[in-house]
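[1] build the 3D model from these lines:
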Amino acid sequence: MDEKKSSHMYFIGKKDDLVEAKRTHVTLDGRDILIIYHQRVFYAMDLQCYHAGSTLLNGDIEEINKQLCIICPKHKYKITLAEGEGLYRAANPAEKVKRWYSKGIKQRVHKVMEVDEDIFVTLSDCPGYIESDYYQTAKGRAELSKAHDSDSAPDADADD
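    A predicted model of the protein is given here:
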């Protein structure tokens, strides 16, 4: 992203409206963003999950390893709201007990600011590629569109 775009604050809406909605999604500078209000804090991140592009709009929010995470409804990937870090649970053979591990930053998160009861988002200027960036590209969007079209096609094997 260039410096000019990354420092722009986009008006999202009035605080009271966004608090009431709890979640909303917007497109800012061609990027699909999910805005979440949870436990009196606003968060913003890319709308599509980094793993396979499923929307995070209806993902459950849980505390995992002392961090608030959104759970992708499609494949249950866990993503921290504050940092966009992917978490997974595994057992270290030496410890024989499961614990949470980090995959690193996988989901691009964006800065949310409140100014006089108005909510603004500034797109992330974090350099480098983050996996959720893929679904913001023309190739990623085409893949999502193709998957959506096949999901909405009638299924001959579907139960009635």
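
[2] every contact and neighbour count from this point should use C-alpha atoms.
    Fine.

[3] give the contact list for the residue lying closest to I61 once chain neighbours are set aside.
    With sequence-adjacent residues excluded and distances taken as CA to CA, 6 or more residues apart in numbering, I61 is closest to I70, at 4.5 Å. By CA atoms under 8 Å, 6 or more residues apart in numbering, the contact list for I70 reads 56, 59-62, 78-81.

[4] show me how far the strand or helix carrying I70 is from its chain's centre.
    In the assignment (DSSP states H and E), I70 maps to strand 67-71. With CA atoms, centre = their mean, to the nearest Å as the basis, strand 67-71 stands 10 Å off its chain's centre.

[5] from the chain's centre, how far out does the biggest helix by length in the chain sit?
    Taking DSSP state H as the criterion, the chain has its longest helix at helix 138-152. Between the centre of helix 138-152 and the centre of its chain there are 18 Å (CA atoms, centre = their mean).

[6] would you do the same for the sequence below? I want to compare the two.
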Amino acid sequence: MSTAFEEVCPVADLPNNSRRCVLIPGSWRSVLLVHHRNVIYCMDQACYHHGGPLAAGDIEDMGGILSIRCPWHNYKISLEKGEGLYMGLEVGNMTTPVLKSKGVRQRTHPVKVENGMILVHDSSLDGGDSIASDAYAFETKGIPDLETKKDPDEIKLHSRML
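    The predicted structure is shown next:
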């Protein structure tokens, strides 16, 4: 089990309400950093479903769980845990949808900030079972160049209160 954190970018390059794709230097894993509400999240940048560019997805509040919506097929993924989320019906209550989880589908990675730098630990190095997003973890094609977006307000942020 590896506990190494690696520098991926200066925190100044990721202002609040922004996101950025980076490579983890030691493993060359392609990840997405999301800085939202003063918390920095990190997950594999390509959606577990078909490798869609999560950096281009909307941030949504799904019943108190912050999630990102894949722009290709609208899959919703918890930023904190990487769970696939959806609205489903319960037996006995077929009229009001409730938030449900498909389980962890998107690999997330621990983040810390030290001396003005964002550090990420590649959680795949800890062993354990493979996660669906691992299939796309080293693909860098199709990553949007978000560095051209200088205004954090250009990133779409949505709230879906359920």
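
[7] how close are the two chains, by TM-score?
    Once the chains are overlaid, their TM-score stands at 0.78 when taken by TM-score structural alignment, normalised by the length of structure 1; 137 aligned residues with a CA RMSD of 1.9 Å.

[8] now the contacts of I70 of structure 1 as TSV including neighbour count?
    Shown next, in TSV, are the contacts of I70 of structure 1 (neighbours: other CA atoms under 10 Å):
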residue	neighbour count
L56	22
G59	17
D60	13
I61	17
E62	16
K78	25
I79	30
T80	24
L81	24
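
[9] and the furthest pair within the residues you listed?
    Greatest spacing in the contacts of I70 of structure 1, by CA to CA: L56 and E62 (13.4 Å).

[10] what's the overlap in contacts for the two?
    Both L56 of structure 1 and E62 are in contact with 70-71, where contact means CA under 8 Å, 6+ apart.

[11] show where the strand holding I70 of structure 1 falls in structure 2, residue numbers please.
    Counting by TM-score structural alignment, strand 67-71 of structure 1 pairs with residues 65-69 of structure 2.

[12] what's the average distance of the matching stretch to structure 1?
    Once superposed with structure 1, the aligned residues differ from stretch 65-69 of structure 2 by a mean of 0.4 Å; criterion: mean CA distance after the TM-score superposition for structure 1.

[13] can you give me the buried ones in that stretch?
    Buried residues in stretch 65-69 of structure 2, counted by 16 or more other CA atoms under 10 Å: 66-69.

[14] likewise stretch 38-47 of structure 1?
    Quick answer for stretch 38-47 of structure 1 (16+ other CA under 10 Å): 42-47.

[15] compared with structure 1, how much does the strand or helix carrying I59 of structure 2 deviate?
    Element membership of I59 of structure 2 [criterion: DSSP H and E] is strand 58-62. Superposing on structure 1 and averaging over aligned pairs (mean CA distance after the TM-score superposition for structure 1), strand 58-62 of structure 2 comes out at 0.5 Å.

[16] all strands for structure 1, in order.
    Assigned by DSSP state E, structure 1 shows strands spanning 9-14, 23-28, 31-38, 41-46, 60-64, 67-71, 78-80, 85-92, 97-105, 109-115, 118-122.

[17] give me whichever of those is most buried.
    strand 78-80 (a mean of 26; mean count of other CA atoms under 10 Å).
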